[in-house]
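Colleague: What follows is a predicted protein model with its sequence.
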Amino acid sequence: MKAFVLRSFGSPDVLELKKVATPVPADDEVLVRVRATSVQPFDWHLMRGEPRVARLMGTLGRRAPKITILGADMAGQVEAVGRAVKGFRPGDEVYAMLKRGGGFAEYVCVREGDLAPKPANLSFEQAAAMPLAACTALLGLRDTGRIQPGHRVLVNGASGGVGTFAVQIARSLGARVTGVSGPRNAGLVGSIGADEVVDYSKEDFTRSGRRYDLLLDVAGSRPARACRRVLTPKGTLAVVGGPAGRWLQPVGHVFAAVAMSPFVSQTIAMVDVLGCADNGRNLSTLTELAGAGELTPVIDRCYPFEEIPAAVAYQEKGHASGKVVVTV
């Protein structure tokens, strides 16, 4: 099969299109023919080996990448199943979040428990836009934020991959949603269901005087002490990410925010989608929302498989509205 292989840390130019052996599914695994994948910050952080502190800790691999085929999202068709697999059969259309990568290839093996049926009303490209970003939004709102109907929710970074899903999911859970974005994407954020849009070029949302039950902080553009000003006394700050950096960020921003939690009345917590053991079930929840018309992926650009390095380069610039996807 063909795959983009990462042999060393660096720019998108280090991604090499090669022929490699097609994986063979273990007893509890499913071999999937990848039809579409997506590109996100998770991929280029692994590609760059940044932040460097994660490399020093061995999380990314100290001298060479631990994950050699990137791509954390996948949608495709079941090609073969392991002997213990009961829930899927060849031809089924599925999608998954790949914690160990593998989406930048023609085939990938996935544990049965990590797979979910692809939403029937979405294309492979739309489905591939969902797993990591939409699961992150769902966990941040439902599990970390514990939002209820009528709650007021602020999404900082509402026009990106996680943010566009968060606005829609929060609305589906009955919340009133305010989205923070730049002027270019204010119309987009309003069109996907935000009740109010804050243009960060004109207003500092941390000094608005309004209070929210939950702040889902995707952009990480303001420190936690400033974000606390917009929370109710028992509100929650759910931290997804922060500003990019070579050595410490965004890890430093996230850890600094969480370190405040024991000393304040509000809850401050990191949204850990990679540590979640139920992402197969979470994807099934997203499938239901998509089938009900309450969740539609926002896609900025779609690239052919051979142009994955260009797709990564574009996503790394940080200007994408919604998701960057790839047809395989």
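Modeller: Great, that's in hand.

Colleague: Could you use CA atoms for every contact and neighbour count after this?
Modeller: Noted.

Colleague: Near residue 18, how many residues? Count them for me, please.
Modeller: Residue 18 has 12 neighbouring residues, counting by other C-alpha atoms under 10 Å.

Colleague: Now do the contacts for it.
Modeller: When contacts are counted by C-alpha atoms under 8 Å, 6 or more residues apart in numbering, residue 18 is found next to 2-5.

Colleague: In terms of helices and strands, where is it?
Modeller: strand 15-19 (DSSP states H and E).

Colleague: After that strand, which helix or strand is next?
Modeller: Toward the C-terminus, strand 15-19 is succeeded by strand 29-39 as the next helix or strand (DSSP H and E).

Colleague: structure B:
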Amino acid sequence: MKAIVQDRYGSPGVLELREVDKPVVADDDVLVRVHAASVNARDWHIMRGDPYLARLVFGFSGPKTKIRGTDFAGRVEAVGRNVKRFRPGDDVFGEADGAFAEYVCAPENVLEPKPADLSFEQAAAMPLAGNTALMGLRDLGGVQPGQRVLVNGASGGVGTFAVQIARAFGAEVTGVCSTRNLELVRSTGADHVIDYTVEDFTRNGRRYDVVFDLVGNRSLTECRRALTPAGRLVLSGGGVSEGGSLLGPMGLILKGQVMSRFVRHRLLILTATPSTENLAALRQLAESGKLAPVIDRTYPLSEVPEAIGYLEVEHARAKVVISV
């Protein structure tokens, strides 16, 4: 099969389209013929081995997992003997290493039936970004109907899901983005939009029950100014400048963990983990019409390096998808 393979860390040029062996199906696994995959910030972080601290997990001299990609949607090709929920021919979506390939092997518990009304490309856009938004708002933010929620980074892959999910939970949502993305964020259902090039959400006097920070371009002290007395600040990604090449986004997150012990606000660190229950929740939101993945661009499998470069450098809006 064809797959995007990486042997060493570096620029998009280290990613190569190669012929590799098709995955072998274990007893608890499902073999999926990939129809679409999507690009996440995680892909370019692993591509570059950045931050350096992450190499303790990814691998020192090069990534342990050679095939890039995580999110995918496709059709079941074969199942292991212990698999109960799926059979060949089922359309599924999920999250597993090695998604930038013609086939991916994934445990049964990270897959969910594809929403019938979504294309493979739309379904592939959901797992990691949708799960991050869901866990940040539902599990850490505890968003309730009538609350005021601000999403900093509302036009990105996670942000476009976060605005829609917060609205589905009954919140009044404010999205922060650049000038060129104001209409995009409005189209996802934001009640209010803030152009960060002309207005600072930490200084305009408005207060929010939950601030979901996906950018890390404001200090923790600044973000706390935008919270109500009992407000919650949920941190996810961003903040590369806080930790530099050594810690990257972990710099801001570690600072948040320390500060949370000394302030009245709840500063919450999001670590998103895949689960079939969360995929099911996303599927139900999509099938009810409350969640619609937004796709910026679609690339063929052979152009994954260009797709990751676009996401890394051009500040892609919403999701970038790979059609396999």
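Modeller: Yep, that arrived. A quick note: this is a predicted structure, and the numbers were derived from the prediction, not measured.

Colleague: What is the resulting TM-score of the chain superposition?
Modeller: Their TM-score after superposition, calculated using TM-score structural alignment, normalised by the length of the second structure, is reported as 0.97; 321 aligned residues with a C-alpha RMSD of 1.0 Å.

Colleague: coming back round to it: using CSV, please lay out the contacts of residue 18 of the first structure together with neighbour count.
Modeller: Below are those laid out as CSV (neighbours: other C-alpha atoms under 10 Å):
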residue, neighbour count
2, 17
3, 24
4, 25
5, 20
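
Colleague: Residue 198 of the first structure: which of those is nearest?
Modeller: Residue 198 of the first structure lies nearest to residue 4 out of those, by C-alpha to C-alpha, at 39.1 Å.

Colleague: Export the contacts of residue 18 of the first structure to a markdown table and append columns for distance to residue 16 of the first structure and secondary structure.
Modeller: Converted to a markdown table, these look like this (distance: C-alpha to C-alpha, whole Å; DSSP: H, G, I helix; E, B strand; the rest coil):
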| residue | distance to residue 16 of the first structure | secondary structure |
| --- | --- | --- |
| 2 | 10 | strand |
| 3 | 8 | strand |
| 4 | 5 | strand |
| 5 | 5 | strand |
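
Colleague: number of nearby residues for residue 244 of the first structure?
Modeller: When neighbours are defined as other C-alpha under 10 Å, residue 244 of the first structure has 19 of them.

Colleague: which residue packs closest to the residue sitting furthest away from the middle of the first structure, ignoring adjacent ones?
Modeller: Relative to the mean C-alpha coordinate of the first structure, counting by C-alpha atoms, centre = their mean, the farthest residue is residue 83 (31.2 Å). Leaving out its chain neighbours, the residue that sits closest to residue 83 of the first structure by C-alpha to C-alpha, 6 or more residues apart in numbering is residue 27, at 4.8 Å.

Colleague: Show me what the one you found lines up with in the second structure.
Modeller: Alignment note: residue 27 of the first structure maps to residue 27 in the second structure; criterion TM-score structural alignment.

Colleague: dump the residue contacts of that match.
Modeller: Residues near residue 27 of the second structure by C-alpha under 8 Å, 6+ apart: 79-83.

Colleague: change it to 6 Å
Modeller: Residues near residue 27 of the second structure by C-alpha atoms under 6 Å, 6 or more residues apart in numbering: 80-82.

Colleague: residues near residue 318 of the first structure, how many?
Modeller: A total of 12 residues lie near residue 318 of the first structure under the criterion other C-alpha under 10 Å.

Colleague: correction: residue 263 of the second structure
Modeller: If you count neighbours by other C-alpha under 10 Å, residue 263 of the second structure ends up with 10.

Colleague: Am I right that it sits in a helix?
Modeller: No - under DSSP: H, G, I helix; E, B strand; the rest coil, residue 263 of the second structure falls outside any helix and is assigned coil.

Colleague: in the stretch 151-300 of the first structure, which spans are strands?
Modeller: With strands called from DSSP state E, counting those that start in this stretch, the stretch 151-300 of the first structure shows them at 152-156, 176-181, 196-199, 212-217, 231-239, 267-270, 299-304.

Colleague: whereabouts in the second structure does the last one align?
Modeller: The one in question is strand 299-304 of the first structure. Using TM-score structural alignment, strand 299-304 of the first structure corresponds to residues 295-300 of the second structure.

Colleague: Which residues are in contact with the most centrally placed residue in the second structure?
Modeller: When C-alpha atoms, centre = their mean is applied to the second structure, the residue found nearest the centroid is residue 129 (2.4 Å). Shown in contact with residue 129 of the second structure (C-alpha under 6 Å, 6+ apart): 157-158.

Colleague: Map it onto the first structure.
Modeller: Here residue 129 of the second structure is matched to residue 133 in the first structure, going by TM-score structural alignment.

Colleague: Give me the three-state assignment for that match.
Modeller: What three-state DSSP gives for residue 133 of the first structure is helix.

Colleague: related to what we said a few turns ago, tell me how far the residue nearest to the centre of the second structure lies from residue 289 of the second structure.
Modeller: Plainly put, residue 129 of the second structure is 18 Å away from residue 289 of the second structure if you go by C-alpha to C-alpha, to the nearest Å.

Colleague: again, but for residue 3 of the second structure
Modeller: Applying C-alpha to C-alpha, the value for residue 3 of the second structure to residue 289 of the second structure is 34 Å.

Colleague: Kindly report the same for residue 74 of the second structure.
Modeller: Using C-alpha to C-alpha, one obtains 21 Å as the distance from residue 74 of the second structure to residue 289 of the second structure.

Colleague: buried sites along the match of strand 299-304 of the first structure?
Modeller: By neighbour count with 16 or more other C-alpha atoms under 10 Å, stretch 295-300 of the second structure contains the buried residues 295, 298-299.
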